[in-house]
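Student: need a 3D model of the sequence below.
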Amino acid sequence: MINGQNNCSSDNKCGRYGYCYMVKDEMLCECKFWWEGELCNQQSNSGKQVIILGCLTGTLVFIFFILKIIRTIHKKRKEPKANKKKEVLQDPKLINLAIEHVKKSTPVSSCLITILMIIVAIGTLVAKWSIIKEIHNEIINKYKNKNKEAIYFNRKSFCDILDIEQFNVVTFPVACLFIIICIVMIKRSSFMRNKCHGYGAPPIPVDFLSHVDRKFAAIVFAIISDELLGIVQEIGGSSGPKEGVLVTFLLRIFQVLIMGVRFYPILSSVYINSIISLVCGIIYAWLDYSFTIITQGMCYPTYYPTYDDYLENSTDISEKLDYYGTGSALIAIELCSDIPRYLCLAYISVKLPVMLIEKIYNQRKKNLTEENKMLLSLSREENFLLSVSHPDSAEMLYVRNLLRSADQRPSSQTLFARLIPKFIYEWRDDFQFSSRILCLYSSIFFLLFFITVQACVEVVPTLNTVQQALQITVDEIINLINSIIDTFSNNDDNEDKVPLSFPLPNLVKTYLCAVAMTVTLIIIQLIVFLVNIRRNLLQVYRGDDSEIPRRQRAKYISYATGNFHFAGYFIGFFIWGFIIIALFSTIVCASIGAFITYGSVKALEKVLKFIVPSILLITFKLFLNKLLAQYVFLQHYGDVLAVNNRRFYMIFIYFNFFLDAFLGFISAILRFVKSIIGAILYMCRLDYSALGRKLESFDNGFNAYCGFIHTECTHRHPVMLVFLSHLFNQIKKQQYTMAHIDLDDFTLEEKSVIELKKSSKYIRKWRLAVFLIRNPAIVFFRKTFLKQLCIEDLHAINDVDNDNQHNTQRGAAFYTRQMAAQRPSFVTEIDPTQIIILRF
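Tutor: Now for the predicted structure:
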């Protein structure tokens, strides 16, 4: 057999289109694809047919697109000239727009924060480099030792004191103390307001339904994602001998709660935005920053094993040192991977003092207007609600554009809107994402960065040693497939055939290409998902249920629980999507690499030999149907859905009825393959359900997405916020004016007028009574009246505009019954649509 292999290698008569192999000292050829003959130098009939089908399909596709281009040019030429003439508006140049945008978006405080953040981050990286350098030298000395000493570094003694089972005994008590301080200084809004003068309420870390401090919260959540990744990796590890799986999992949950408590004071101090809270936040942020540098540098370096790691045999530094060398490459990799983390930590430590200085300056600022004085006395929620009615707010711009079409809506004047093409993404000034979306996406992109770095740094050094073992595994799988084929094959010449084989290319290049392909696909899916969130929210705002199912009262609890799970499901789907897409990309890149390296791979040739004719046949039939439909069977070349040439249309449908049965069998296989590929590529998308439109309610991820969309629409509808902002603005102005009037500064006549204004609440009550007498239908929607109704009548009123016909009839009957119960002199005309208008 060895001599036979040598004869094939020295005197291969099969050429480039055949496989040479020896059987009983006789050299035979097995032809590739659609070649035949003893020396594989003749094209088979199947090969000629495939070439003809490919040429016909290419010609048909070429004709289709040429006709489409000609049709498009013809339409443009037939357009009236009046439509082509457009008014030339003075559009600012990109340079002027860039300068103006930079001036608006980069005030002095932002420039100062950026400079200080970079300085602090660089100082932190230099400090960590000096710490890591000592550990690196200790590891290198042990690695170069001829006695093969165990490679690990000895942690400092204070690491075990400061961090007991990754529980920081210093920062955690300080965090709890600052949380208690925040609780003491915050007033309750509804629960037991008379107790303790109203003080004593847990602070809100982040208002996920507003735009308050979105960037700061997003940066904090990015840091949290890094901490979460380490906890998730520990879940996959083996539990100790005394700990079961459930106890280990509960301990990880406890670590997540401790992690939340760690960042709770920082977020709460910014949300409260008082001098005391900001001072506490600064002290805690600097303390936590310092201990983060110490613990991550001296106690838990990323790529250097400790003694515990050596005992668990979970980290092997030898492979990394063999691959990256004993120089400073490993230190550089760790410091580069820490740049995003320390930039975020530096931003927090710099932003808090700047916010404190701005707060003190605004409170001590003199010559303030009455409006600014009123704003200083309000809380963060009240300030946000008042800012909604500002002319430049996103909600106000949305209300202005309600009755405008997409062409009439003014384009955005920001720099990013000009740089990004509209066919990719249209920037809109009348929409802003909530804090929850920004926090979620900052966490996702940080997770993507850290997972990619670890996937490259940890796996690449092991690929050279794994390639041989992996090739043996692939050969065993191929041999198993060969045996299955031989078992079910009726051909007696199986012994004369070359077995299937799949030689692996260079795994390092293949793996890096697969990682790059995975990251690219994930980023595209995340960006498309972000665009779809905006589109679905705008659709739900205007009552469009074409993509998101219509809201129903019976599913309110499901929407609430789905909104709870939205962020967690998104992160979980993202992690699994990354893993599955990485496996899929590795297979694709390995197949392409094998073709490039070896020229041909028999296992892939067998697959392509089955797939290519099917794809060509389906493509040919698809474009033939398109050509016939547009240019033969539809009127006005497909612009009108009306049948033309009715007689030939019926004849074609008759024969096509049976013809497509054969294509349907092939299409069913392609449908299965497409569904698998689609489920893999869209795994990290919650707005897409792999189960299909009719079964999407069984998808927990899609249900969570629907709950998030409906909850956002209920609490962040722009029309509702603008209306409430106008009302709240007028109320606060009147309250502030009446509370800051000094009667000693006015004459007797002016005092009488002011006293009359102070008693205006009685006048408002009389006006309300007259208004209700003239409009009795509004009485049924006042809070006092609704409290007297039973639950069935409340549901009936609530379901007047619902899609349930029974509830709609019940609500209308209830409304008519209550109208008839009123005094006839007060009810002149009842508009049937009035109840819907009042509910809106």
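Student: can we go C-alpha only for contacts and neighbour counts from here?
Tutor: Fine.
Student: quick one: R262 from K373, how far?
Tutor: Separation of R262 from K373 (C-alpha to C-alpha, to the nearest Å) stands at 35 Å.
Student: give me the more crowded residue out of these two.
Tutor: R262 (22 against 14; other C-alpha atoms under 10 Å).
Student: what about that one, distance to V270?
Tutor: Separation of R262 from V270 (C-alpha to C-alpha) stands at 15 Å.
Student: another one to check against the first:
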Amino acid sequence: MFAIMTKQTRSRTGHWFQGYGAIPMPVDFFAHIKRTFVAVVFAIYADELLDIANELISGGDTTSGQGVVLAYLLQIAKVLIIGFRRYPILAAVYLNTVFTLCCATLYAWLDFAMIFRGLPWLYRMQQSLQVMIDIGISAIKPSGEKFNPSVKSDFPLPNFIPAYLIAIVITLAIIITQLLVMLVAIRRNLLQVFRGDDCEIPRRTSSDSIQHASGNVHFAGYFIGYLLWGYILVGIIAFIITLIMGSLIRFGSVRFVERILKRRGIIGGIVYMCRLDYATMGRKLETMDEGFSAYCGFIHMECAHRHPVMLFFLSHVLRQYLESTKKLSRAHRKWHIAVFLIANPTFVYRRKAFLEQSNMNEKRLMLIGLRNRRKIYVEQPFNKMTQHASVISQIDLNDLSQRQQF
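Tutor: Okay, here's the model as predicted:
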């Protein structure tokens, strides 16, 4: 279905089906659009391929009867299966239509239903924790009663499955909201840096260029790492808080729950855990945060290479160069240089003619000093040093006179 909707970019006129019927492209790594999506896809593929490489290096999946060629063929087959499994979703997101996105949603649900086998480990973990709590309570009791599994527990734990589902929903809501807010913050910070506003992003200095370049390279890794670790940590914390709140509400300790909810700092730290643009150490210590430093490097590198004023100026110059068919005359070129130097007077001191003129002035001053020194010691007998100085001065004078003639 996706191939029928995709049109060939280089199709001949009069081709069958008017050029439709091409294989859709899953991901374009060289485009400047959907780069966050490309980074997430790259992280997923890198993780799965790393697992395959670790299995191949450790030799965990290979049996004694398999040869080296068969082991490599099996690993190649796994890589192809990963590609075929992810290809429909990637192609649907790249086409970005309502029909393709609906098909990708159904495909993702079916894929998740095939790999989802319930959560039996939650029930086993709940039973193990309940046994441990009952043993601890029986040990603390002064009567010294022995632990009996058939007796009902004095402190029954709440059901883990509803708490787990609530924690997953809360985590997804927090992560998706923070991701959308961070994308908006990237656009806002880019516009601020374009106009020279450093209220959120520190101003770029020449000494930090290497650090910004390194941060720009590591930005995708930090972005994915913060997102994944934030998802895991927020999920665990939300699961624990949900269990504690369920237990306290069940046993009537609502005041403790109110105290937890009033701690805005704890809740804010949990919510902003996956944000790169939010430095948890404060403005003075924000450079110690590696994630925030990588984010600043990404913003400054984008500003240096994709500033709209610079791009417009370069496109204007390139368009003039491509459209011009005649060479500019010498007078026309000099007028352009004069107007440019009037608008930018600091470039006058960096021109080649000015530097040569300054060197000529230095030589003239040196020759004048040599002449005065020779006049002072004219009555004294010539020694080797004065003869050498006179020879040098005569050579410099000859060179200077020849340059002035030409």
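Student: what count of nearby residues applies to F488 of the first structure?
Tutor: By other C-alpha under 10 Å, the residues close to F488 of the first structure number 8.
Student: what do you get for K215 of the first structure?
Tutor: 14.
Student: now it. Nearest residue, chain neighbours left out?
Tutor: Using C-alpha to C-alpha, 6 or more residues apart in numbering and skipping residues adjacent in sequence, the residue nearest K215 of the first structure is L438, 7.5 Å away.
Student: repeat for G235 of the second structure
Tutor: Excluding its sequence neighbours, the residue lying closest to G235 of the second structure (C-alpha to C-alpha, 6+ apart) is T171, at 5.4 Å.
Student: that neighbour: which element?
Tutor: Taking DSSP states H and E as the definition, T171 of the second structure sits inside helix 160-194.
Student: equivalent analysis for D322 of the first structure, please.
Tutor: Assigned by DSSP H and E, D322 of the first structure falls in helix 317-324.
Student: same check on E200 of the second structure?
Tutor: Residue-wise, E200 of the second structure maps onto no helix or strand under DSSP H and E.
Student: that one reaches L191, doesn't it?
Tutor: No. Using C-alpha atoms under 8 Å, E200 of the second structure is not in contact with L191, being 11.3 Å away.
Student: which parts of the stretch 201-350 of the second structure are helices?
Tutor: Under the criterion DSSP state H, counting those that start in this stretch, the stretch 201-350 of the second structure contains helices at 209-217, 219-251, 254-262, 264-271, 290-306, 308-323, 330-343.
Student: most packed of those?
Tutor: Stretch with highest mean neighbour count among the helices of the stretch 201-350 of the second structure: helix 290-306 (a mean of 21; mean count of other C-alpha atoms under 10 Å).
Student: now that one, how far from the chain's geometric center?
Tutor: 8 Å (C-alpha atoms, centre = their mean, to the nearest Å).
Student: find me the equivalent region of that helix in the first structure.
Tutor: With TM-score structural alignment applied, helix 290-306 of the second structure matches the range 700-716 in the first structure.
Student: who's in contact with the matching stretch?
Tutor: Contact with stretch 700-716 of the first structure is made by 209-210, 533, 536-537, 540-541, 548-549, 551, 558-566, 569-570, 686-689, 696-697, as judged by C-alpha atoms under 8 Å, 6 or more residues apart in numbering.
Student: with stretch 455-463 of the first structure instead?
Tutor: 319-320, 322-324, 507-508, 511-512, 515.
Student: appreciated, that's everything.
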